[in-house]
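**Student:** based on what follows, work out the 3D shape:
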Amino acid sequence: MNTMTSMFGTHVFNDTVMRERLTKETYQQLRKTIKENQRLNPTVADAVAAAMKDWALEKGATHFTHWFQPMTGITAEKHDSFISPLDDSRVIPEFSGSELVQGEPDASSFPSGGLRTTFEARGYTAWDPTSYAFIKGKTLCIPTAFCSYSGEALDKKTPLLRSMEAINRQALRILKLFGDEEAISVKTTVGPEQEYFLVDKDMFLKRPDLIYTGRTLFGAKPPKGQELDDHYFGTIKTRVARFMDELNQELWKLGVLAKTQHNEVAPAQHEQAPIFTTANIATDHNQLTMELMQRIAKKHGLVCLLHEKPFAGVNGSGKHNNWSISTDTGKNLLEPGDTPHENAQFLLFLCAVIKAVDDYQDLIRIAAASAGNDHRLGANEAPPAIVSIYLGEQLSEILQAIEKGEEYGCREQEIWKVGVHTLPRFPKDATDRNRTSPFAFTGNRFEFRMLGSSDSIACINMMLNTAVAESLCQYADALEDSDDFSETLNQLIRATIKEHKRILFNGNGYGEEWIREAGKRGLLNLKTTPDCLPYYTKEKNIQLFEKHKVLTEKEIYARYEILLDTYSKTLNIEAVTMTDMAKKDLLPAYTAYVRELSDTVIAKKAAVPEADCRYEEELIRTISGLCGCMYQNIRQLEDALMNAEQGKDDELRTAIYYRNIVLPAMNELRITADEIENMMDRKHYPYPGYGKLLFGIL
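**Tutor:** Okay, the predicted model is just below:
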């Protein structure tokens, strides 16, 4: 048997394992629970726990953990051994249904946005049976949701699961109206493309900024960057290939459908992409992927950087969230078919997405908001901060014809030609791709391109699911009350196109003309995180989440405060790291270089009084002046940080202060320091420069 296929899913308590180890009745009850989103029977839980324990022990596991995703954006786990004592001083392995279904980690030290006080420590984790348990190292990991003692969601997964239930309810209403009686459930499916950088570990450890913040806070541009586009899809370096090979193997063991890998645009940048799976499992798998990337990289003497902008002057890293809607019968509801203009069901679901993205463009933007991602959005390497939808020429023409009440003149399928007779001819795709669009239709799904590399995909999928559920709910209400289904359907599609066509844009999202045009259309241009976060608590958004039971008002405000607090703390850490590096490493290095130059001038003139020392004297004069300027920059940044402490009672005000005062002061300090770096003797510069970091992997 092929090694790749034989290892796939070997560390996962998946459907095949459950079918083998559970009784037929228990297996069927569990599958029904998963498929129909039903509550788990305690008897079934005990049987599953016993089988899961035996399987895990055979795989060498000694502990189990409820694996969850708190508001930190990464995962958390508390390990408990399977050991249970007997009266005669021996032990036996035990694992009960109650331990499988519910855990109780301390909730006091996770971000809660005021939902919990420090002394209110109790929190609960609850098994998500729709996401398979897996073994990581010697620990059985059980994917779970995380909530407080009083029931509020303290994690990113619970709202995602709620949103999946919301879109399932509303989509089934629509399908029933179209006569589909076979579909029992509807799920959103996701395939997240993950970009990342790899740098040499030894060089990484010499850069305090990379260690503490994940990005370079100082660094002059090297002679070469990405200008030649020679890294994109280029030959993968041997050391990187070995890393990718091990990463694939570990992901396959965990049932992650790792499919594509390649070099990205920037030097030292790469991408990994999986095959689609359901949104909650895709979220789990993406968290595992990021964790394994960082762990496995170290085994190869590398460090994986997931920051959105680790290096100035070259592309940053994003994450493309490919999103679609499918039934349990395998039908993709965003598949247009050969004649999309005749596919009324497809057109209605397409319109539901268009309406949702226009109505809730603020929420879509919030899903990509972070201090790191602010560095790349709209920087000619990522979509702009303006949310818009790309449909391509064919679909755009179909919608225009519907809006005008005209017949659509079907396009004949073109044949792709390149002018070389030996190459085969094949049908041309109906639409091109638009890499500048934040939300692009790519044949049978939408690709959301705004996410940052380190982001959890739970938030964007929760936002999309809920917003589309609302569109479908409004459509279902109108169609269920209608005496003429076809006429009402046509009216809904036509009205959606007329009212929401402003969100549709097929052109260059990087152009200044689009920014002006978007303003005329009334689209939001929320450039930074403090700009967009206040929209989280708008009344229409609170009503949306509460109506579909995805988030309560209390949970919304908690997330708003956590995101603001994280933004300010991120910039504070970066600013403190900058001043520390500047005072303890950079200025002493610059001063030492000036002293060496001065000693050289003295020695030359002592040996040859008429010696030409203009080079050294000019450098001494210039660097000394810049050092004085840099010292002033450090003082200004320290003053800005000190004043930031005074306004911490108001999270939004603090975040705006960091954006308007602290961040510009950081930029000024960097400009001066990088200018000096370009004049320095390499042996005196205390850190590996950009050239070594970006091109140092052999």
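**Student:** CA only for contacts and neighbour counts going forward, please
**Tutor:** Will do.
**Student:** for this structure, which strand is longest?
**Tutor:** strand 186-200 (DSSP state E).
**Student:** check which helices and strands it sits against.
**Tutor:** Under the contact criterion of 3 or more Cα pairs under 8 Å, 6 or more residues apart in numbering; DSSP states H and E, strand 186-200 touches helix 157-177, strand 269-274, strand 277-278, helix 279-299, strand 302-305, strand 319-327, helix 690-695.
**Student:** I'd like these written out as CSV, with mean neighbour count and distance to residue 64 added.
**Tutor:** Output for those, formatted as CSV (neighbours: other Cα atoms under 10 Å; distance: least, Cα to Cα, whole Å):
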stretch, mean neighbour count, distance to residue 64
helix 157-177, 22, 20
strand 269-274, 21, 27
strand 277-278, 20, 24
helix 279-299, 20, 16
strand 302-305, 24, 27
strand 319-327, 24, 31
helix 690-695, 18, 39
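**Student:** now distance to residue 478 too, for the ones you listed, in CSV please.
**Tutor:** Formatted as CSV, those follow (distance: least, Cα to Cα, whole Å):
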stretch, distance to residue 478
helix 157-177, 11
strand 269-274, 38
strand 277-278, 29
helix 279-299, 28
strand 302-305, 49
strand 319-327, 21
helix 690-695, 57
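**Student:** nearest residue to the middle of this protein?
**Tutor:** By Cα atoms, centre = their mean, the chain has its centre lying nearest to residue 455, at 3.0 Å.
**Student:** what's near enough to touch it?
**Tutor:** By Cα atoms under 8 Å, 6 or more residues apart in numbering, the residues touching residue 455 are 73, 319, 368.
**Student:** would you do the same for the sequence below? I want to compare the two.
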Amino acid sequence: MAQLRFEALKKLSDRPRVHVDLPSPFVSKIFGENVYGIEQMRATLAPAVFKKVSQAIKNHEKIDEATADAVASAAKSWAMAKGATHFTHWFQPMTGGTAEKHDSFFDALAGIERFKGSELVQQEPDASSFPSGGIRSTFEARGYTAWDPTSPMFLYGKTLSIPTIFVSYTGETLDTKAPLLKALKAVDIAATQVCQLFDKDIQHVVASLGPEQEYFVVDKALFQARPDLVMAGRSVFGHSPARGQQLEDHYFGSIPGRVYDFMKEFEIECWKLGIPVRTRHNEVAPSQFEVAPLFEEVNVANDHNQLMMDVMGRVAEKHNLKALFHEKPFAGLNGTGKHNNWSLITDTGVNLYAPTSSARDNLLFLTFFITTIKAVHEYADLLRASIATQANDFRLGANEAPPAIMSVFIGSQMTAVLDELEKKGNVKIEKGDNMYMKLGIDQIPEIILDATDRNRTSPFAFTGNKFEFRAVGGSDNCATPMTALNAIVAEQLTHFYNAVNKEIEKGEEKRLAIVNVLRQYIKESKAIRFEGDGYSEEWVQEAAKRGLNNIKTTPNALNAYTTKKSLDLFEKHGIMSHKETEARTEIRLEAYIKRVQIEARVMGDLAMNHIVPTAIAYQNKLITNANGLNGLGIDNKAVIQTIKEISGYIEIIKVGVREMIEERKRINKITDTHKRAVAYCDDIKEKYFDAIRDAVDKLELLVDDEDWPLVKYRELLFLR
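**Tutor:** Below you'll find the predicted structure:
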């Protein structure tokens, strides 16, 4: 193993930089060239067919068979002209990644290349091995993928990729996209009816998303010399280097050469695929970086984020690098998040979370702003559950990510606005040529974008014209938290609309009715608002007083999905049935168990087969040295003390690994999935992981560097 480490280190000196040239100095010349989107359809479809397709996409309507045939034929011709030989239904099962099954355009029986509308609209991949949470038996193999025309087809390599949903033979959803699409429809309906209280011209509201993606980049050979990174995505052992991120010199620093080449190439490939990546920079931790796109409709943005991670992984391989998206690949350093910047946009072009200089328009802004805060307060535990994963548990609250306590940060200016609105009991509505509100709030007409600071410790922060859901994990699929967020906002907007109409039915003037409901929401949701340091112990205590839960582990967090409140929420808005919601919770609990199992096995293997033998061999060297010193009459107390220390750590490791194995055997007999997940959390992860790691990391400081088998943090993070 030590030999593998030094072979990997030797390869570093031989790494040539891969020269990358932008095909054109104008990104606009290549942007979307591998996308079969609206403009490509306009150019390749008959005008009547294009009109049908574009209207169906805009209004979320079904596309008839004849139109689907025309689209399929045109898409095939477009793709084949670019060298495509196959097509695939690209979907997102409940595995955390994407899936695809490639079929050739070539029909051997007919002797021609063809692609029918029926093949575009629906395919039947083998669904038996995808997690279903008990919806189906493993011997039942049939499942269907169905075309999502709202997300454009794209050419990836030589394959025409068609974004699709994935459902079981009996119709239950088995993916992350289908519930997301339903949640987006729900928030569109709810938000539109609220908007029409202000402007009857608004017919649709679209949720937008800009996910900032953090990631680490390490040398490929060094990565491959770390079995824990290969198998678990994170380093289960590794002593902190003398220099980590404490100097803060990596943040926004000059981008290292090989990484810069990698960034340039993956950006080019992303642009060709229509992914609007724009920002790149060094993050806080050494070897950590970030890429951020422009905002897009949530469904498309999520598809693009999933595709972008795949592109980054493939391009990194070409540069002999490895891109890591795990939430906590290196202990003691900042973890990896995926900050979800979310807002709602009307079809008239109004960002509903953007305050303006107009008091009249700001009532619409305040309606959505306050109602969203109320939604987070009502469903804080569900929002926490939506970002619960085994990997994210390592990150949340670790002094670079938000805590597990859900709260909303709005800044001092908006706090003053809401406080003032709450206090004003007699709000006058004055009418004239320009109807406006007299709230006694001088600040409202003067609200400007980014008028407040940002709070990096807040899980859900208002940042001027959007909310930033900062707690989402770096490797997670945005669809899950976005489904939850849009669902809870849809629910609260529905409540708001009904409450306002009740006030109006009682004879209240409409704008005053709106203000009355908003004032009530401000009072009821005050507990969720927090402007201070989310890392402080004072906040933990204060949150408890406010009735906010601090749910630190995934098995306990996921309980929020199966409460009657959550089950009814998803079913009411047609997002998921009770059965589907319960199945997803089961899937995520099983995923948690399997990931902890894998990490436990990796720890056991590395500790017993690599660390302990290395430590014993080095201990034997020290014993020989001690005996030699003793024979010469030289004091050998220091050597003997080191031998004893090594022996003690070896014993801790051996006992810990053996006990952990026995505990796994016991826990695996537990039939209830939730109880088994809790046991893996409490009786494996919490009880043994840190203790075994601490002993191994102590040995790293004692054993000769030439003998140590694992690539060290200083090598992984600083050598490129």
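**Student:** hang on, the earlier thing: of the contacts of residue 455 of the first structure, closest to residue 585 of the first structure?
**Tutor:** Among those, residue 73 lies closest to residue 585 of the first structure (Cα to Cα), at 32.2 Å.
**Student:** ok, now how distant is the closest one from residue 281 of the first structure?
**Tutor:** Relative to residue 281 of the first structure, residue 73 of the first structure is positioned 16 Å away (Cα to Cα, to the nearest Å).
**Student:** how about residue 164 of the first structure?
**Tutor:** Taken as Cα to Cα, the span from residue 164 of the first structure to residue 281 of the first structure is 12 Å.
**Student:** residue 639 of the first structure belongs to a helix?
**Tutor:** Yes. When DSSP: H, G, I helix; E, B strand; the rest coil is applied, residue 639 of the first structure is found to be in a helix.
**Student:** would you mind measuring from the alignment partner in the second structure of it to residue 125 of the second structure?
**Tutor:** Aligned by TM-score structural alignment, residue 639 of the first structure pairs with residue 662 of the second structure. Taking Cα to Cα as the measure, residue 662 of the second structure falls 39 Å from residue 125 of the second structure.
**Student:** more neighbours: which of these two?
**Tutor:** residue 125 (17 against 10; other Cα atoms under 10 Å).
**Student:** which one is the counterpart of the more buried one in the first structure nearest to, not counting chain neighbours?
**Tutor:** Matched to the first structure by TM-score structural alignment, residue 125 of the second structure sits across from residue 105. Spatially, and ignoring its direct neighbours in sequence, residue 105 of the first structure is nearest to residue 123 (5.8 Å; Cα to Cα, 6 or more residues apart in numbering).
**Student:** same deal with residue 39 of the first structure?
**Tutor:** residue 33 (6.4 Å).
**Student:** what's the strand or helix carrying that neighbour aligned against in the second structure?
**Tutor:** Using DSSP states H and E, the element containing residue 33 of the first structure is helix 24-36. Residues 47-59 of the second structure are where helix 24-36 of the first structure lands when matched by TM-score structural alignment.
**Student:** and stretch 579-586 of the first structure, by the same measure?
**Tutor:** Using TM-score structural alignment, stretch 579-586 of the first structure pairs with 604-611 in the second structure.
**Student:** pull out the buried residues from the matching stretch.
**Tutor:** Using 16 or more other Cα atoms under 10 Å as the burial criterion, the residues of stretch 604-611 of the second structure that qualify are 604, 606-608, 610-611.
**Student:** quick one: distance of that stretch to the chain centre.
**Tutor:** A distance of 32 Å separates the centroid of the chain from that of stretch 604-611 of the second structure, by Cα atoms, centre = their mean, to the nearest Å.
**Student:** same deal with stretch 189-207 of the first structure?
**Tutor:** Chain-centre distance of stretch 189-207 of the first structure: 13 Å, with Cα atoms, centre = their mean.
**Student:** onto which residues of the first structure does stretch 207-223 of the second structure map?
**Tutor:** Using TM-score structural alignment, stretch 207-223 of the second structure pairs with 188-204 in the first structure.
**Student:** average distance between that stretch and the second structure?
**Tutor:** Aligned to the second structure and superposed, stretch 188-204 of the first structure gives a mean residue distance of 0.6 Å (mean Cα distance after the TM-score superposition for the first structure).
**Student:** pull out the buried positions in that stretch.
**Tutor:** Within stretch 188-204 of the first structure, the residues scored as buried using 16+ other Cα under 10 Å are 188-201, 203-204.
**Student:** that older thread, mean shift of the helix holding residue 33 of the first structure relative to the second structure?
**Tutor:** Following superposition, helix 24-36 of the first structure is found to deviate from the second structure by 0.9 Å on average (mean Cα distance after the TM-score superposition for the first structure).
**Student:** who are the packing partners of that helix?
**Tutor:** Packed next to helix 24-36 of the first structure, using 3+ Cα pairs under 8 Å, 6+ apart, are helix 42-58.
**Student:** so where is the next helix or strand along the chain from the helix it packs on in the second structure?
**Tutor:** Toward the C-terminal end, the helix or strand that comes next after helix 42-58 of the first structure (DSSP H and E) is strand 63-67. Aligned by TM-score structural alignment, strand 63-67 of the first structure falls on residues 86-90 of the second structure.
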